[in-house]
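Enquirer: predicted model, plus sequence, below.
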Amino acid sequence: MSIETLPLFPLHTVLLPGGTVDLRVFEARYLDLVRECGRTGRTFGVCLILDGPESGGVASPAAVGTEARIEDFDLASDGLLMLRLRGARRFRARRMRVRDNGLQIAEIDWCDSDPEEPVRPEHAALVDVVRRLLERAGDPDAGAPGRQFNDAAWIGWRLAERLPLSDATRQSLLQLDDPHARLQRLLSLID
């Protein structure tokens, strides 16, 4: 059995499955990572920084993170590389090592995919909250098929992405494996 590894890009933000994050990339270690991903089609992991800097040093990342796929890229007016990342699968890092250039590589286990389960009646109000949030933002997901609006996991991730939550709260939601437990936690956060 081979050990699966994933390079990490620790950030002071949480990338959620299906969510997006925009990044400005300027450090050599991450420019090398992006080049490698472009050449090989590989992905990398985004983890919330628990301690340490976002640039210029080695940070201590959370053990649960999200696989990031590069969805778009561009050069900013200042010449820096701009990336739009899309969150995919969740993972748990077992062990980490640091390359000579400071890039962290984690041995990982993939978390189980979210089951496709309908939103339970006690969480039905959260579906309306997601619809209103997406409509106000002019988000194309507002017109998503009704099936998505009945998917407990999708509703939970969109709420966790759109609500004004702390990074620590988003991280705790990312670490929950049960989409219904995630919705219950979100319901308790909404007054």
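Expert: Ah, there it is.
Enquirer: please count neighbours and contacts with C-alpha atoms only from this point.
Expert: Fine.
Enquirer: show me what the helix or strand harbouring Cys47 is packed up against.
Expert: Taking DSSP states H and E as the criterion, Cys47 maps to strand 44-51. Where contact means 3 or more C-alpha pairs under 8 Å, 6 or more residues apart in numbering; DSSP states H and E, strand 44-51 is packed against strand 5-11, strand 60-61, strand 64-75.
Enquirer: A further structure is provided below for comparison with the first:
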Amino acid sequence: MTTSRATPGRPRDDQVDRRIADAAVELFGQHGWSSFSIEAVARRAGVGKASVYLRWRNKEELLIEALTQRLWRVSDVDTGTVRGDLVELVRQQLELYVGDCGPAALRLGLEAAGNPQLAARHEEMAQAQILAARAMVRRGIRSGELPEDTSVTFLLDALAGGAMNHAMTVPPRLRPLSPEAVADYAERFVDFVLASVLVGG
């Protein structure tokens, strides 16, 4: 099926598509929107500008699609226990922010206010995270694992804020964190937060 960006007689190369998208995310993560250009992305991807314009009409369209492809949404995972669910929530957040695409994910949050298209992408990611997290906490309350008066907002602020703070303070030389380091931090952090929630419960 031909897309609006494809040129007749010039089939798309998925490997080139991936190289360009990866280069766009890396460039944005390192230097931000002010230094983002089709020329810079083409140089980093090792392709000509024509190859980029064959696929995307402008730099806004390129970056938004690249971020959509590379930055996944935090999703609701039902592990059977509220602790397991929240560990998975924190693990997903950390993998997003301290993984290969972490600089771009963090940069998106910082620069969204000045760019409506970036703001829309950031809002989409944030809403997915909020909905997933609320579902997890409410399951825990329904199952009796969390007290009925547990503040969904405060618990999520603690978990999401803690994960974000940890991601922002990891030294660049340690990025991306290993899956083992992410899992270990997620478990220990959730246990620490839940200990305060469950006191007297």
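Expert: Okay, I see it. Computed from a prediction, not measured in an experiment: that's the story for all the values here.
Enquirer: quick check: TM-score for this pair?
Expert: The TM-score (TM-score structural alignment, normalised by the length of the first structure) is 0.30; 100 aligned residues with a C-alpha RMSD of 5.5 Å.
Enquirer: if we can go back for a sec, need the helices and strands packed on strand 44-51 of the first structure in JSON lines (columns: distance to Ile155 of the first structure and mean neighbour count).
Expert: Formatted as JSON lines, those follow (distance: least, C-alpha to C-alpha, whole Å; neighbours: other C-alpha atoms under 10 Å):
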{"stretch": "strand 5-11", "distance to Ile155 of the first structure": "24", "mean neighbour count": "22"}
{"stretch": "strand 60-61", "distance to Ile155 of the first structure": "26", "mean neighbour count": "20"}
{"stretch": "strand 64-75", "distance to Ile155 of the first structure": "17", "mean neighbour count": "20"}
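Enquirer: any chance of the ones you listed in CSV, plus distance to Gln184 of the first structure?
Expert: Below are these laid out as CSV (distance: least, C-alpha to C-alpha, whole Å):
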stretch, distance to Gln184 of the first structure
strand 5-11, 27
strand 60-61, 26
strand 64-75, 20
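Enquirer: any idea which of these gets closest to Asp22 of the first structure?
Expert: Ranking these by proximity to Asp22 of the first structure (C-alpha to C-alpha) places strand 64-75 first, at 9.3 Å.
Enquirer: what's the angle between the closest one and strand 5-11?
Expert: On the basis of axes from the mean of the first three to the mean of the last three C-alpha atoms, to 10 degrees, strand 64-75 of the first structure is oriented at 70 degrees to strand 5-11.
Enquirer: hey, which helix is longest across the second structure?
Expert: Criterion DSSP state H: the longest helix present in the second structure is helix 116-142.
Enquirer: what residues of the strand ranked longest in the first structure count as buried?
Expert: Counting residues, the longest strand in the first structure under DSSP state E turns out to be strand 81-98. Buried residues in strand 81-98 of the first structure, counted by 16 or more other C-alpha atoms under 10 Å: 81-93, 96.
Enquirer: moving C-terminal from the helix or strand hosting Gly162 of the second structure, which element do we reach first?
Expert: For Gly162 of the second structure, the host element (DSSP H and E) is helix 152-169. Toward the C-terminal end, the helix or strand that comes next after helix 152-169 of the second structure (DSSP H and E) is helix 179-198.
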